[in-house]
Each structure stands twice: as C-alpha cells, then as structure tokens.
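Colleague: Predicted model and sequence follow; I will ask about them next.
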Amino acid sequence: DAHTDNFGRLQVDKQQNYILEDAQRKNSGRNHQGPLVIKFHRSYDTCDDEDDYIIDKGTTHLVYFNHKGPISSLDRINLMEEKVIVQRVQLLKSQIPDAPKPTDVRELVVHVDQVPVPLDETTYWCTVKKLPNFVDKHHIIKYEGAISKETQGIVHHLEVFNCQIPEGRDVIRYNAPCKSMAERPKGLESCTKVLGAWAMGADYMTYPFEAGAPIGGPHMSRFVMIEVHYNNPLHISGLVDSSGIRFYITRQLRRFDAGIMEIGLEYTDKMALPPHLPKWELHGYCIPECTEMALPSKGIYVFSSQLHTHLTGMKIYTKHIRGGIELPELNRDDHYSPHYQEIRRLHEPVLVLPGDALVTTCVDQTRNKDNVTLGGFSISDEMCVNYIHYYPLVNLEVCKSSVTTKSLYDFFDLMKRKFDDDIDLENGISYNYQTIDWTREKVDMLRNFYDTAPISMQCNKSNGVKFPVN
C-alpha cells in the first residue's frame, strides 16, 4: 500500500549479486500514486553453496514483510522496524493435474469425539469407531485433516487405521489414551492398516487418475481406530478436541486400489542421537529380501510421499537401489521443517520392483541438547520415516529397520569395559544410552556401530504379522 512515484525491479546479475534498479515513472509531470512493485528472480541453483541454497522440490522458506506508509525507495526501509514473516512452501510442485471430481462424491469425516486433551506434554489418544455400511466397495480419492479450531497447534499428527478382522467379528469400543499393544484390549492389535494420515502443516491429499484407496464392501471390516498425537508442552487445560480426517469417497472405482506403506526406522529407543552435534545421520532400511517377498512381480508405483521427523530433523531423503545401482531418489527435503509435513505428489510415479532397496536417511542436529535424544513417540523423542502412497495395493504395510538388540548390548558392554561408564544391562536401553558421557571418541564409536551393526526388520503385513524375512 506504499505511495510512491518510483517502482523497483530486483534482479540477479551474473555474479548473483542483488541489484535494485529504480526507474522513474512519469505521469504528465505529476507524481503517480500507487503501490511499489518488486519483481524478484534468480536461478534455481546459483552454484553458491555458501550464501544461497538450491530451490528444489523440497521446502523453501520465504521471508517477507508488508510495509504500509509512504516511501520513496527501497533503501529507506528499515527492516529492523518491520514485522518479518516466514512462510514455508514447496515452490516446485508436481504439475500432474488432479483427476476430475466424480459427480457422486460424498464426504465422510472420521474423528474423535470431544476428547479432553490431557495436561501431559505427549499423549496418544485412541478411539475405535464403526464406519457407515458401504455395501459395495468404494474408493477414497482425496482426504484432508479436519482439525478442531481450538486444538490447532496441539494436534501434532493423527492416523486412521482399519481393523483387520474377519467378517462377523466385532471390536471392543475403546476411547482412552493409547497403550502398548500388550496392554490394549483384545482385538485392537488388528487395527494396523492405514486409511489416512495427517501431520502438522499438511494440506489435502489427492489420488491419481488411475488409483483410489478402497473402503467398504463385503470383505472390509467397518471398524477403524483413530490415533491422535497431542503435543501440549505448555500443559494447557480445558482443551476439548474432535479432530479427524475428512475422506472424499466415490462409487466410481478406478483401475487400481492404492495403499500407504511406512518405511524408515522403527519407533524405538535403539535409535539414538548424541548431544551437541551440528549434524548426525541415521539410516532406516527397507531391504531387498523384504520387497522380494512382499511385492508383486510387476512391482508397485509410488506416487506421493510424506517425510516425517520430530524437532531435531533438518534434512530427510529416501534413496532407491536396484541390484546395487542407485536410481533417482524417491523423495528429498534438504530444508525440512517438522512444522510443515506435506504429503507431496511426486513429479512422476516411481516403479519399485521386488528386490529393490529403499534407504531413508535423516540428518539431525542436537546442538542445544544436553543429553542423548532417543527414538520414540514423544515430540522430544525422534522419528525417521517416510509414508509412501502407492498402487496397486499389496499386503506390505511396514518396511522399517533397527539395529539388533544383541548388538546394541554388546556396544554398551564395550563402553563399560573401555571407558568404565556406569552401564547396567539390567536397566534397559534408554538408561544405558543416557548414562554415557558422550565424548568425541564415543560419538565416533557409535557412528561406526550404526554403520556396521546387523539390523532387525519390521517387514510386516497389514494385519501386523511379519513376512518370514531373516
């Protein structure tokens, strides 16, 4: 809204220096009253790694301000007095258009009901519900978060799981904080097949022309479990939540059924990040032996991806390997923000064949941490996963790894013998990680351990049963 008789054009010269060219506007000898228009352009890759980052398919952080009032030129603006705004965007989005909306689309919101948000910093709340009776199979062609206004910023992420039970079976109604699988009422261990997932910052998710997620019909259980992660670090009282996911459903079936698969690292304290580090890498594996057994001979096509870490994550990517040869990456975000976790449509579907490997890497920083950060479910713990959306639907739900427990206890025993750390193998993994004084030498030894240790695999079917992979 600035009034000025000048306009500015911001350009980039061959040396990538920012130059402002002011051109005088004349209007019959009178000052022109109008806005100051700034046009900015630069190369996606300036080849200046020290000062500029590449504008790529990942997250770009835009920093801007709105100035109101008269100015005569840009150099008169004092940025220290302006309210600077940061917005996260994906500038280079897929150009694949959304499929036309069928005429019979109906909306179905699957949500929790008036949950009193606990005062604890981290709560996972589980609610079991029964879906409407879709006699015939339908397809979900789009879904989005339906987050209560009161709890925006408190709902960190949520998932809707279909309960994989035989026809005629019932699932106990449950509406309480989630417990471990061993402590949950009998039957909830079957609620593992993901129908939809939302995380903070995510927009809507659309399926491609050729695929939709199946829902309803005679062979699908009507029972679902909604799992909501509440992050309440300020311990705010009196919050009531009815968040969920809004599904868009049609009878007009597409060619393929689509699914969601989770790859990366297990949510376990076997994953650790030492403190005071500017950079720490962790790798989660979906190994060839798992895809060889679980994928069809013609493979699957991955069309969308949602990368996910917690607060220490800076960068995350998934590499695709076939027969020892690295193919183009499945997805990458070099400027990742845990507050902006979009489900991103890939620029073109990626074919994953039996025997392929998918390696998900998270690059974290722990400069401000005084003790080790462990893998787990709390926002103060860490995760490293990639939720991939694909077709045709297969029975592989989870393909994640961790180091073996035996090898980790061998590492702890080495720390005790070499450095006389206060290791007590009877006290469990978390205790022993936290009792180590993380010197540079110990950090290097942990790095070498993670790079060479044998791994255990979660190569799991949608009902939670493991494929027989060593």
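Modeller: Ah, there it is.
Colleague: going forward, measure contacts and count neighbours with C-alpha atoms only.
Modeller: Noted.
Colleague: buried set for stretch 341-355?
Modeller: By neighbour count with 16 or more other Cα atoms under 10 Å, stretch 341-355 contains the buried residues 341-346, 349-355.
Colleague: for comparison:
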Amino acid sequence: MINILSLAWCIAIVTGHFHFEHEVFLDRDENIKLLWSVEDDNITFEVRANTTGYVGIGFSTNGGMRGADIILGWVKEGTPYISDRHGIGNEEPVVDVQKDVELLYGSETDDLTILGFRRKLLTCDPDDNDIGSDTIRVIWAYHPDDPEDTEVVYHGPQRRGVRSIIFIGVLSAEVLQDAMTDDVLSMDLVNEHTLIPSGDTTYWCTHYELTMLPGPHHIIRIEPVVEPGNEGFVHHMNLIECYEDLSINSNSSLDCRSENMFRYRSCEKVVYGWAVGGGPLVFPEQAGYPVGARGDVRYFQLQVHYDNPQLLQGSRDNSGVRIYYTPKLRQYDASMLVTGLPSFVTFVIPPKEEAFTLQGTCERKCSEEMFTEGDLRVFSIILHAHLAATGIRLTHYRNGEYIGEIARDTTYDFNLQEQRYLKEEWIVKPGDDLFVECTYNTMDREAATFSGAATTDEMCLAFLSYYPKANAGKCYNTPNPNTLEKLLNLGDLKNQSLHEAIYNLEWTSDRRDGIREWYRTSRVSLCTNHSGLPIFSVEDISLGRVRISFYFIFSKIQNY
C-alpha cells in the first residue's frame, strides 16, 4: 500500500512535474512508452501503457525471457503494485528473493496505466542484470487484466516485444535542444530521389559544395535524415570531407564503385558516421567542426550504404544528413579519428565459433606522427561492426601500461549504433596505443565470414570525435593478408582465388589455431593524415604497392 507521502509525490509526477531526460516508445504502435533518468548510482523509470491491466518491463542480454531481470506493475482499485522478478524461460517470471525495485507512484486513468519506480544500476543481486553502458534488450508485455493474487495471466503473442536501448551515455533531448540558438542555421545534404539499386549491397556517393558560406563557420551538430519507409534500405551513412576543390554537376551522385570516382579521390576524411539505430553528433560547447574558411572544408561527400537483400526494384530515396552551423566560432576546431580493422584489408572469421575475438590498433608509431599538435580530447565514440558481432571494446595504453577502457558494449546490437558520449573527456597523448577488440559469434554459419561492406561481412571499427583538430585521419594496425595462405596451409590454390579457397575450407583445429596465430603475429601499420594520405611510405607497408595505392589514390569505398 502506497503511503501518504508517496501518494502526494505521485500526483505531482503524473501531472508532469517530474523530470525525465530520456523517453522512447517500445513498440511501433506506440502503446507502451519508457522514460528514464540516471542520477549517481540510481536509475528512475516511468512506464506508460495503453492498458488497464498489468505491464511488464524486462532487461535482457539477448532479447529472451530466460535470465531477464523483469519488473511487473499494475494499479488495482487505485492502489499501485510492483513486483521484482526474473525469467527462467517462456513461462511466468519468478519473484526475486531480494527486492531491488522501489515503487514511486502509479495511476490508472482513461485506459492508461502509469507506473514510476527506481532501482540501483548495480544491485549485486544474482537475479538482476546490471545497467551500464552495454546495449540492453528491453523486453515488454502488457495485458488488459490485473493479476489475481499476483498470478500473472499470459499476455499473448500480440502484446509483447523487444527493443534495444543504451541507458547510459546518450544525450538527453534537452541537451540536443540547448545548442539551437538564434544564430544557428541548418542545411540538408541528402540524396535527391535516388534510385536504390537492385543489388544486395550498394554504396552511393553524392557530392556537395558549401556555396552559401561567405566565411568561416563551425558545424555544431550533425543528425541523420532517413526517409520514412526506407529504414530497411539505409544501413549506414558517412559524411566525408574533401580536401580539394571539386567540380559539382549532375553527375556528382554516383555508385561509389564507379570508375568516375577518381574525380573525388580527395574525399577521405570522415566527419560523421551514422548506422541503424543511431542519433546525432552534438559537439561540446567549446568546439565545432570548421567549414567555409580558406583552408577549411568547402566540399563534402555523402556516402550511403543501401542494404537490399531482397533485390527490390524501383525504390527511391531522399536520405542523408542535416548539418547545423554558426558563424560564431568556438574556441577549438573538432575532428574525427577512425581506428580498428579496415574492411578493405582481408580478415577472416571461421564458422562455428561462439566467441571469436580479433583486434585492430592505432599503435604508438602512428599516434606519434599523427598527434603532433598535442593531446586529443575525445568526447564521443561510435562502435561499429555487423551482424556476427556480439561485443566491442575500445581500450587505451601508454608506454605499455593500461590506462583504461574508453568505451565498451559486451551485448552489441547491430541494429542500435548510438553515439556514446563520455561522462568526462578522455585524453589521448602522442605515442599512446588504442585497441579495438571485437567478438563474434558464427555458430549459425557454415562457411567463413570475411571483412567487407555487406551486412553479412564484418567490420571492427571505432569512430572517435575529439578536439583540438590534429593532422590525423585513419589509424590501423591490421593482420597481413600476404601471410594468410601459408598460415592456413592452403596448398596449391590452382584456379581459386584466396577468398574462394578459404570460403570452401574445412576448418580443422590446426587451421583455427593458425588463424588465431595470424591475428597475433602478422601485423602491419597503416595510418593517414587529415587529407587521407599515408603517413608512412607505401614501401613500409607489406600489403603490396598496387593494393594500397588503389585505395589511397582512387579513394575506394570507405566501407564503414
């Protein structure tokens, strides 16, 4: 029974006086909404559901009920109830022995049930799941009837679902709005009625000149613009800076694999990356991305990855990005650094692996040459991989000593790739090492998985937004594909390509050990300056002159 104090608080909250930083509908029909705020080591929730019965919210690592941390609530005869439970399978959740959920308020009005409750981020209860920076699959359900004596009636297949959410490290709606002062202008860089090719995977490149800028400006925010109805096609987008003047005409929107892309070879520097489920990039109040002035950015390339596994024809798209910019320059110029494993260099993941881990690095010899202006202050991270990935970590070392974990997601979801804003700016110094570690599950695959652009291929990348701007672009340390054939003991390839030979390979234990050894020992560094030019000469990189030159000179697909 709720006490008098709680009831008074209930009235204030339900009438709109309680402040929540985040809110999201959990279902497409907008029948159930979850609101939350984090303060210190507590997280406060409000759930609103179009029902006069019970509503359930669960925190799951995989989207299923088994092992999920579940909270059931309802309002009966004006009194709110909450029940702290856990899932043991596809059956009624079991009541927890340890109670970690505090009921704050509840009401039921006009077929709308509202419940507020609080819990610790870390409860130290074996029946609970911690709430941290990892992706959480929020399972939900509701029913038109209240429980009888706490016995819950099955909700049925139509009143349940799951949605991935990152509860910590995403910007609140108020922070997003605060940057929109009167001097801020906006511009859309979008495709214009582009015909989506009928191929499985397409990278489409469109180019723009910022002709309207009479002088220096700072971009302070970049957000995705995805055409409604095309969410299934638009897999990810990159906004890329071009460091040379371009001739923009009606032929400046084309397939990124086209031979005519030679004209846009200077488009190398990633400014903004977005993938399914992601949101905007908002720069800190002391920094902005420089455009418009002599020596600053005047040309952009928008690269859109269209995913069309059903080979549909005739669909058109107007997706892209919206930039917000201001003539009131901030103290620092901002930029972005990309590190990890580039997908244009071959890497391989064997089939039937439950937790196969590989690593890409930005090593000391690169960071010493790239960060000559001094320390980088990192404020936001995007972690990016594809369907087989289950976890990504970005860690930091200095002089061989572990500094810390910058970002982590041990329950990575390909369909939710948010900007992860750091609670405090992370300092990276010249000579430091950055490690991107990705873990993959290929138990459902019969053949090897390769690096590449398709969603069934894989990537392992981290995008670091930082200031002040350094002469840095991409920073990789990758396995050397030239040694892969020998380590896997492939023998005579005859008329097969290396890709074909590995795809059809019988994965013995010796070969699995061999490819793990390849990742550990056969490494080469590849890093570029702000203009996309290699910092080390091609001769220093044992991937072969033709391959590296083809990438850098012809600006082949960024594949992020």
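Modeller: Now that the structure is in, tell me what you want to look at. Owing to the predicted nature of the structure, the values given are computational and were not obtained by experimental measurement.
Colleague: What is the aligned counterpart of residue 92 of structure 1 in structure 2?
Modeller: Here residue 92 of structure 1 is matched to residue 168 in structure 2, going by TM-score structural alignment.
Colleague: That match: neighbour count?
Modeller: 18 (other Cα atoms under 10 Å).
Colleague: One more: residue 411 of structure 2?
Modeller: Neighbourhood size, residue 411 of structure 2 [other Cα under 10 Å]: 19.
Colleague: Ok, residue 271 of structure 2 next?
Modeller: 22.
Colleague: just to revisit the earlier point, may I see the buried residues of stretch 341-355 of structure 1 organised as JSON lines, with distance to residue 136 of structure 1 and secondary structure added?
Modeller: Listed next are those as JSON lines, based on distance: Cα to Cα, whole Å; DSSP: H, G, I helix; E, B strand; the rest coil:
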{"residue": "341", "distance to residue 136 of structure 1": "33", "secondary structure": "coil"}
{"residue": "342", "distance to residue 136 of structure 1": "31", "secondary structure": "coil"}
{"residue": "343", "distance to residue 136 of structure 1": "28", "secondary structure": "coil"}
{"residue": "344", "distance to residue 136 of structure 1": "30", "secondary structure": "strand"}
{"residue": "345", "distance to residue 136 of structure 1": "28", "secondary structure": "strand"}
{"residue": "346", "distance to residue 136 of structure 1": "31", "secondary structure": "strand"}
{"residue": "349", "distance to residue 136 of structure 1": "29", "secondary structure": "strand"}
{"residue": "350", "distance to residue 136 of structure 1": "30", "secondary structure": "strand"}
{"residue": "351", "distance to residue 136 of structure 1": "30", "secondary structure": "strand"}
{"residue": "352", "distance to residue 136 of structure 1": "30", "secondary structure": "strand"}
{"residue": "353", "distance to residue 136 of structure 1": "31", "secondary structure": "coil"}
{"residue": "354", "distance to residue 136 of structure 1": "32", "secondary structure": "coil"}
{"residue": "355", "distance to residue 136 of structure 1": "35", "secondary structure": "coil"}
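Colleague: what's the closest of those residues to residue 267 of structure 1?
Modeller: residue 341 (17.9 Å; Cα to Cα).
Colleague: mind listing what that closest one touches?
Modeller: 199, 200, 201, 202, 306, 307, 308 (Cα atoms under 8 Å, 6 or more residues apart in numbering).
Colleague: Please apply the same query to residue 396 of structure 2.
Modeller: Each residue near residue 396 of structure 2 by Cα under 8 Å, 6+ apart is listed here: 402, 403, 404, 405, 406, 432, 433, 434, 435.
Colleague: Not counting its neighbours along the chain, what's nearest the residue nearest the centre of structure 1?
Modeller: Against the mean C-alpha coordinate of structure 1, by Cα atoms, centre = their mean, the closest residue is residue 308 at 2.6 Å. Spatial nearest neighbour of residue 308 of structure 1, excluding adjacent residues (Cα to Cα, 6 or more residues apart in numbering): residue 385 at 5.3 Å.
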